[in-house]
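In: A predicted structure for the sequence below; I have some questions about it.
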Amino acid sequence: MKLVALAPEAIPLGRPLPFALRGQDGVLLAQKGYVIGHQEELRRILALGVNLWLDVDESREARQAYLGHLNKMLLSGHALGTIAAAPVGPEGFASPARADDERPADWPDLQLRATRLLAAPLAENFGDRFKHLHDTLVRSCIQAPDATLFALIYLSAQETATYSATHAMLVACTCMIVAHEVLRWPDVRMLQVGRAALTMNIAMTTLQDQLAQQTEPLSAAQIAAIADHPERSAALLRQLGVADPVWLEAVRCHHQHFEGPLESAPEAQQLARLVQRADQFAARIAPRATRAPMDVAAAMRASYFDTTRQPDAIGAAIIKALGIYPPGTFVRLASGEIAVALRRGASANTPPVAVVLKRDGLPPGEPIPRDSAQPEWKILASVAQKSVRAQLPLAALLALVRR
């Protein structure tokens, strides 16, 4: 790690960071791709009393900017000591973010990458591969949360072959969106909960994929593997080089029973409680060989309650962040049409939708936008994705989300 000081003026406001923002000791303050929306948010970071640094070894952009900064100061006749101590100014990052940072996520590719990473992790390259995957998900959650939720909920309702990876990504993205938008957790904690969710089942990835398609009863060995997978996952992560105690503890206890106010719980338990509830929601909406997925709206309502069937802060935060009919949910309208929720709406039960089946059961020439807040297009219920006979490809549906 090669840290160099960064002038506050070098932070691009309102667009994705082209570098990871770090404290003086290398602690991550904001991930590459994170958007600091306004000056007030930057002031809150600076109010913590931290200096801003970047690791020029982390990315090509950071290295090029730093070298350009040094070259400019050399040409200006500055002394070498001055050059070494001076922070990188805004001129180093005046160029826009790379085009591939702004491209929509390739979800089928991410499913494959996540499956390969989680099913066969190797210590020699796990850190870099995991960071690349996690960074992509973080960027997607910040830049396009509705499209992210749409893609993962849509895929989860039909996926069995790569169930474990799809499930892990949905849980991770749900947790990060809830943490960022509703719980307002610090960025460091938001990133930690995403990492914990993405790796919570790393010790049983292959078994999870097998169980999603298995029709016979669980064997004794499978039951035992399920029961101790949190401990084994935390142990495996340590072997792979993970040293963050909060991340590891959140993984280790994500199936434990929790009681009491969220705010009074230790940090790792707060993360684990959010992971646990998002995990339960994602599991309910995914199909198995032996059962159909639960209705998405019913699964979302069930997420409102804790293990004692009482509403709590985590359940309320998930509902507030995703809504009763989150993006990617198929619904029946008062008009008799079948539509899909595109984005989250002004209220939990009024998302913008697009009609995919008309009243006569036939698809329209192209999906028809509807405002479900209007009485004639009120949502009556969610419907199973597999019951919708005419479905557009995911890429075509995501194009509607981004309009």
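Out: Done, it's in.

In: contacts and neighbour counts: CA atoms only from here.
Out: Noted.

In: who are the neighbours in contact with the spatially most central residue of the chain?
Out: In the chain, the centroid-proximal residue (Cα atoms, centre = their mean) is residue 173; its distance is 1.9 Å. If a contact means Cα atoms under 8 Å, 6 or more residues apart in numbering, then residue 173 has 137, 138, 141, 148, 149, 194 as its contacts.

In: okay, now the one to match up with it:
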Amino acid sequence: MLQTLKVSVSDLAMGMFVSGLDRPWLGTPFYTQGFLLESDDDLRQVRELCNFVYIDTRKSRYITPKIARQGQVGRNRIPLDAIFTGRNLTPYRDANDWKDEHPRAKAALDKLVVDISDIYDQAAVRGKIDAVRIKKVASPLIDSISRNPDACLWLGRLKQHDEYSYHHSISTTIWAIALGRQLGMQRHDLRSLAVGGMLMDVGKLLVDPELLRAERTLTPEEMREVRHHVAHGVHLVKKSGIQNQDVLDMVGFHHERWDGSGYPRGLSGDNIPPFARLAAIVDAYDAMTSERPYAPAKAPADALRELYQERDQLFQSELVEAFIQAIGIYPAGTLVELTSGEVGIVVADSRTRRLLPKIILVLDPRKREYDTPKLVDLQEASGRSRGEPVAIASNLPPGTHGIHLGNYQLNL
């Protein structure tokens, strides 16, 4: 029998050891290292919060015959260094406070916005990418995220561009570097992630823009044309002299899916190059949290929940979990309502207490706008509401109460 089994909560029994959930641990009352089901109350809590869980057969005291027959379901966890064989993964530590990093991150991102637009515009005209320039513009962003990712993650949510492809390339670059940092990748690998993030959708320059902006369901022929942006992108990248295989993998395979349901080749599991698996996650996350012609933006926390529910179906479980650790349970830009009734915007994560980030308070308990938005660290906010600690009660859909992120800049 496999060590880890995926089990519906209706099939759980006392004596089973729960090693994984269908949602992030940090939003639940359970121990993150797993727990043994020892009472009816344990079973009730799990069934109320989850649809399925993962059972560790080694630590379980009892496994029902039905579950034993499902031994082929699930898989053992793969160590990160086994996913990225031959790469030195070393944990990062914050070198700067997020406030101190803010001006450097802003300068790096302002330059990236200008340069990526120019690089794309020139590529559309010349049919080639300025490879030297795109590597150069990535360096300040890599430096900033390496020191402390919070500032860039916040500023990345504020940056908007009239063209979705440009905005998408900027955002995926930020998410990709942040994920690489979380994994402990060395600088040369972070550079590959940055360049791959910027160029994943460059092939859309050669796709009919009317199809990209279409609000209707595309015909099968039109969908094939849109999907051909992958081949267009690989061609443009190679034509420009970029031979980095990790970058080519990100451009060529970021629409492949863990279960083989993706395109262009229907690769599955370990047959998908590791950097392409990372690219698939950041590409999907940014798409879900962005306004597109055919779909409204999801709240960042809801997008993470969807990614988490697709673990080992569309995306590799270990990498989804690393991404959530990289950007937080409530990512920067998440609109939240507090237990006090106030409404705020998450601006920075807490590495130690992920449910208590730093936020900008914008509405009071009666949902009236504060004259001056207040910057609050929820770890230090106890006693602000009738003597009770203040915490996040729920995340809200983008645009709730007419709140738009771009209206709230930080004056640090």
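Out: The structure has been received and is ready for your questions. A quick note: this is a predicted structure, and the numbers were derived from the prediction, not measured.

In: care to give me the TM-score?
Out: Counting by TM-score structural alignment, normalised by the length of structure 1, the TM-score of this superposition works out to 0.64. Behind it: 296 aligned residues with a Cα RMSD of 3.3 Å.

In: ok so, going back, buried among the contacts of residue 173 of structure 1? Need that as a selection in ChimeraX.
Out: Selecting the buried subset of these in ChimeraX, with 16 or more other Cα atoms under 10 Å as the burial test, is done by:
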select :137,138,141,148,149,194
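
In: Using TSV, lay out the contacts of residue 173 of structure 1 together with secondary structure and distance to residue 155 of structure 1.
Out: As requested, those are arranged in TSV below (DSSP: H, G, I helix; E, B strand; the rest coil; distance: Cα to Cα, whole Å):
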residue	secondary structure	distance to residue 155 of structure 1
137	helix	15
138	helix	18
141	helix	16
148	helix	11
149	helix	10
194	helix	19
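
In: Would you format the contacts of residue 173 of structure 1 as TSV with distance to residue 346 of structure 1 included?
Out: Formatted as TSV, the entries for the contacts of residue 173 of structure 1 read as follows, by distance: Cα to Cα, whole Å:
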residue	distance to residue 346 of structure 1
137	25
138	24
141	19
148	18
149	16
194	26
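
In: which secondary structure element contains the nearest residue to residue 170 of structure 2 once chain neighbours are set aside?
Out: Closest residue to residue 170 of structure 2 apart from its sequence neighbours, by Cα to Cα, 6 or more residues apart in numbering: residue 198 at 6.3 Å. Taking DSSP states H and E as the criterion, the element that holds residue 198 of structure 2 is helix 187-199.

In: ok, residues contacting that helix?
Out: Residues beyond helix 187-199 of structure 2 that count as contacts (Cα under 8 Å, 6+ apart) turn out to be 116, 134-135, 138-139, 142, 169-170, 172-174, 176-177, 180-181, 233, 237, 244, 246-248, 250-251, 275, 279.

In: Same question for it: list its buried residues.
Out: For helix 187-199 of structure 2, a neighbour-count test (16+ other Cα under 10 Å) marks 187, 189, 190, 191, 192, 193, 194, 195, 196, 197, 198, 199 as buried.

In: Also stretch 322-338 of structure 1?
Out: Of all the residues in stretch 322-338 of structure 1, those buried under the rule 16+ other Cα under 10 Å are 322-334, 336-338.

In: Pull the most distant pair out of the residues you listed.
Out: When those are compared pair by pair using Cα to Cα, the two farthest from each other are 322 and 336, 24.4 Å apart.

In: Return the residues in contact with residue 169 of structure 2.
Out: For residue 169 of structure 2, the contact set (Cα under 8 Å, 6+ apart) comprises 197, 198, 199, 200, 201.

In: go with 6 Å
Out: Applying Cα atoms under 6 Å, 6 or more residues apart in numbering, we find residue 169 of structure 2 in contact with residue 198.

In: Give the helix, strand or coil label for residue 204 of structure 2.
Out: At residue 204 of structure 2, secondary structure determined by DSSP: H, G, I helix; E, B strand; the rest coil is helix.

In: in terms of contact, does it touch residue 228 like I think?
Out: No. The pair residue 204 of structure 2 and residue 228 fails to qualify as a contact (Cα atoms under 6 Å) at a distance of 8.5 Å.

In: Of those two, which one has the most company?
Out: Here residue 204 of structure 2 and residue 228 are compared on neighbour count by other Cα atoms under 10 Å; more neighbours surround residue 204, at 21 against 17.

In: How about the contacts made by that one?
Out: Under the criterion of Cα under 6 Å, 6+ apart, the contact partners of residue 204 of structure 2 comprise residue 229.

In: That one and residue 190 of structure 2: what is the separation?
Out: With distances defined as Cα to Cα, to the nearest Å, the gap from residue 204 of structure 2 to residue 190 of structure 2 amounts to 24 Å.

In: all helices for the stretch 301-403 of structure 1, in order.
Out: 313-322, 394-401 (DSSP state H, counting those that start in this stretch).

In: Out of those, the one nearest residue 291 of structure 1 is which?
Out: Comparing those against residue 291 of structure 1 with Cα to Cα, the closest turns out to be helix 394-401 (23.7 Å).

In: aligned partner of residue 282 of structure 2 in structure 1?
Out: Aligned against structure 1 by TM-score structural alignment, residue 282 of structure 2 finds its counterpart in residue 278.
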